[in-house]
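S.K.: sequence and computational prediction follow.
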Amino acid sequence: MDFQRTSWMVALGAFLSSCLLLYECRKLDGYKFPVWTTKSCPRNKTEWDHHSSSFNCNDESSYACLPNENFTELLEFCFPLQVLSIEKGICLYLRKVDSKVNWYNCSRFQQGCPTEHYRGSTIYEHPSCVSLGRGCFLQEPSCKSVTETPFQGTSSDELSTNYSVWVMIFASLLTIIFISVVATLLFLFFRRRKLTCMHIYLRRYF
């Protein structure tokens, strides 16, 4: 019984996780290659390797996670270069009109502007380049004054709360469906039994 309960919970968790991923990520049109939105870019090498393997980029491309040109969303995609080299003092973003990577001078950042050359595959070492407000980088001096809620991603507490809510909703739906099915089957069973008894009664006395 415990094994069945555990298996059911694992399956439920996988289903809800998939639903959350579908809700948080969506494919965008208008680019020359597949581009997906994401709530946050990888924060360490382990996460980077996991995302990179999930995208399964070919030998002539590499996984990348960068802001869009409006600095309102983070994007994941396979960029058609094996190595994405980035100079110090700049952050990159993906432009939609030609699907090319452009540079942004981050010298005015309060902190976190890269001080050495780096690669796109190590963007997690420079989180300021992928931490966005509503139309700006959070480390821009003017960004926090017009942005109340960071757009960097969802905290673990929020994810836990959202997950619990989804579990409760899904469990409630399963309960309602189960009760409805049982009630329908019982109704049909007793209705059939009543008709059978009535048929026997009629044959006996008439």
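M.R.: Ah, there it is.
S.K.: please count neighbours and contacts with C-alpha atoms only from this point.
M.R.: OK.
S.K.: all strands of the chain, in order?
M.R.: 27-28, 35-38, 62-67, 74-79, 85-86, 90-95, 100-105, 118-119 (DSSP state E).
S.K.: for the ones you listed, which one sits closest to residue 128?
M.R.: Closest approach to residue 128 among those is made by strand 90-95 (8.6 Å; Cα to Cα).
S.K.: what comes into contact with that closest one?
M.R.: Residues outside strand 90-95 that contact it (Cα atoms under 8 Å, 6 or more residues apart in numbering) are 66-69, 71, 75, 86, 100-107, 113-114, 129.
S.K.: now stretch 13-32
M.R.: When contacts are defined by Cα under 8 Å, 6+ apart, stretch 13-32 is touched by residues 34-39, 96-99, 163, 166-167.
S.K.: select only the buried ones of those residues in ChimeraX?
M.R.: With 16 or more other Cα atoms under 10 Å as the criterion, this ChimeraX line picks the buried residues out of those:
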select :35,36,37,38,39,163,166,167
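S.K.: hmm, back to that, among the contacts of strand 90-95, which ones are buried?
M.R.: Buried residues within the contacts of strand 90-95, counting neighbours by 16+ other Cα under 10 Å: 66-69, 71, 75, 86, 101, 106-107, 113-114, 129.
S.K.: for the residues you listed, work out which two are farthest apart.
M.R.: Taking every pair in the buried ones among the contacts of strand 90-95 and measuring Cα to Cα, the maximum separation is 22.8 Å, between 75 and 107.
S.K.: which residues of this protein fall in helices?
M.R.: Remark: helices of the chain, listed N- to C-terminal, are 2-24, 45-55, 143-146, 156-205; assignment by DSSP state H.
S.K.: need those in CSV (columns: distance to residue 134).
M.R.: Formatted as CSV, the entries for these read as follows, by distance: least, Cα to Cα, whole Å:
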stretch, distance to residue 134
helix 2-24, 17
helix 45-55, 25
helix 143-146, 8
helix 156-205, 19
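S.K.: next, the one to line up against it:
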Amino acid sequence: MTVLHVFAYVMLQLAIPKRIDSLGYNFPVYSTDICPMTAKEWSNASIQLNCNETHGYHCVPDKNFSSLIQFCYPRGRSIPFQKGNCLELAYTGILNHVKCGHFIYGCPEKDYFSNEIYRYPACLRLVAKCFAADLNCLRKRYTMIDGREKNSTFNREQSLEEENNATGFIVAVFSLSILFLILCGLVAVLYQKIRKLQRSIDSALKEGYFSF
């Protein structure tokens, strides 16, 4: 196999959409970094996935807003939606509207069909599980992430304080134990000296060195 063949094979593998089975949809969905942005790109993507009139090609955010997904929708090629809404693939596989009137730009201003969503790029751009144009969602996400980081920092500081306290307790117990052993040793030595002195006195009394 030549280098050219290897290169062609690698490019072909990269071009094959990656199927996602972990989202619980009733039909195959495939991850994609970007959705088609023109009618021609939409048509080419439809051909690549082998979609048709009854199972029409679509590309929208998944129900967790974690990524963009493309799929052949079993309910048809062109579903009408009202203005003021973007789309998501909800539940087990239902194209659902997502209100976007609060977006800072790009919310559809007139009714449209689902296979025309490419005309509204703001509905196809995600950041941190939010639409890029949805500042309210982004603020909430930032607050949540920032809160987790602060909580994590607090937990680390708390763990460090508990560790320091435990270390201090161990040192204190060890020090008291050493002092107790030293005290026991001194008492034992003193006791031995007292016993020796007592024996000396008893011995002297018996030999008559002391008289009363």
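M.R.: Perfect, thanks for sending it. Every value quoted in this text rests on a predicted model; they were computed, and no experiment measured them.
S.K.: could you work out the most separated pair of the contacts of stretch 13-32 of structure 1?
M.R.: Greatest spacing in the contacts of stretch 13-32 of structure 1, by Cα to Cα: 98 and 167 (41.8 Å).
S.K.: can you tell me the centre-most residue of structure 2?
M.R.: The centre of structure 2 sits closest to residue 145, judged by Cα atoms, centre = their mean, with a distance of 9.7 Å.
S.K.: corresponding residue for that residue in structure 1?
M.R.: When the structures are aligned by TM-score structural alignment, no residue of structure 1 is matched to residue 145 of structure 2.
S.K.: which element, helix or strand, includes residue 145 of structure 2?
M.R.: Under the criterion DSSP states H and E, the helix or strand holding residue 145 of structure 2 is helix 135-207.
S.K.: which strands and helices sit next to that helix?
M.R.: Secondary-structure packing of helix 135-207 of structure 2 (3 or more Cα pairs under 8 Å, 6 or more residues apart in numbering; DSSP states H and E): strand 130-131.
S.K.: can you state the residues of structure 1 onto which the strand it packs on aligns?
M.R.: Strand 130-131 of structure 2 lines up with residues 136-137 of structure 1 when matched by TM-score structural alignment.
S.K.: can you list contacts of that stretch?
M.R.: Judged by Cα under 8 Å, 6+ apart, the contacts made with stretch 136-137 of structure 1 from elsewhere in the structure are 70, 71, 72, 128, 129, 130, 131, 143.
S.K.: please, a PyMOL command that selects the buried ones among those residues?
M.R.: Written as a PyMOL command, the selection of buried residues from those, which uses 16+ other Cα under 10 Å, is:
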select buried, resi 71+72+128+129+130+131+143
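S.K.: pick out the most distant pair among the contacts of stretch 136-137 of structure 1.
M.R.: Spatial extent of those (Cα to Cα) is set by the pair 70 and 128 at 15.9 Å.
S.K.: between the buried ones among the contacts of strand 90-95 of structure 1, which sits nearest residue 3 of structure 1?
M.R.: The shortest gap between residue 3 of structure 1 and any of those belongs to residue 75, at 39.8 Å (Cα to Cα).
S.K.: tell me the counterpart of the closest one in structure 2.
M.R.: In structure 2, residue 75 of structure 1 lands on residue 69 (TM-score structural alignment).
S.K.: got the contact list for its match?
M.R.: With contacts taken as Cα under 8 Å, 6+ apart, residue 69 of structure 2 has the following neighbours: 29, 30, 31, 32, 59, 60, 61, 62.
S.K.: from residue 17 of structure 2, how far off is it?
M.R.: Distance check for residue 69 of structure 2 against residue 17 of structure 2: by Cα to Cα, to the nearest Å, it reads 10 Å.
S.K.: and for residue 50 of structure 2?
M.R.: Going from residue 50 of structure 2 to residue 17 of structure 2 by Cα to Cα gives 12 Å.
S.K.: which of these two has more residues huddled nearby?
M.R.: The residue with more neighbours, out of residue 50 of structure 2 and residue 17, is residue 17; 17 against 13, by other Cα atoms under 10 Å.
S.K.: separation between the more buried one and residue 163 of structure 2?
M.R.: Distance of residue 17 of structure 2 to residue 163 of structure 2, given as Cα to Cα: 50 Å.
S.K.: repeat for residue 198 of structure 2
M.R.: From residue 198 of structure 2 across to residue 163 of structure 2, the span is 52 Å (Cα to Cα).
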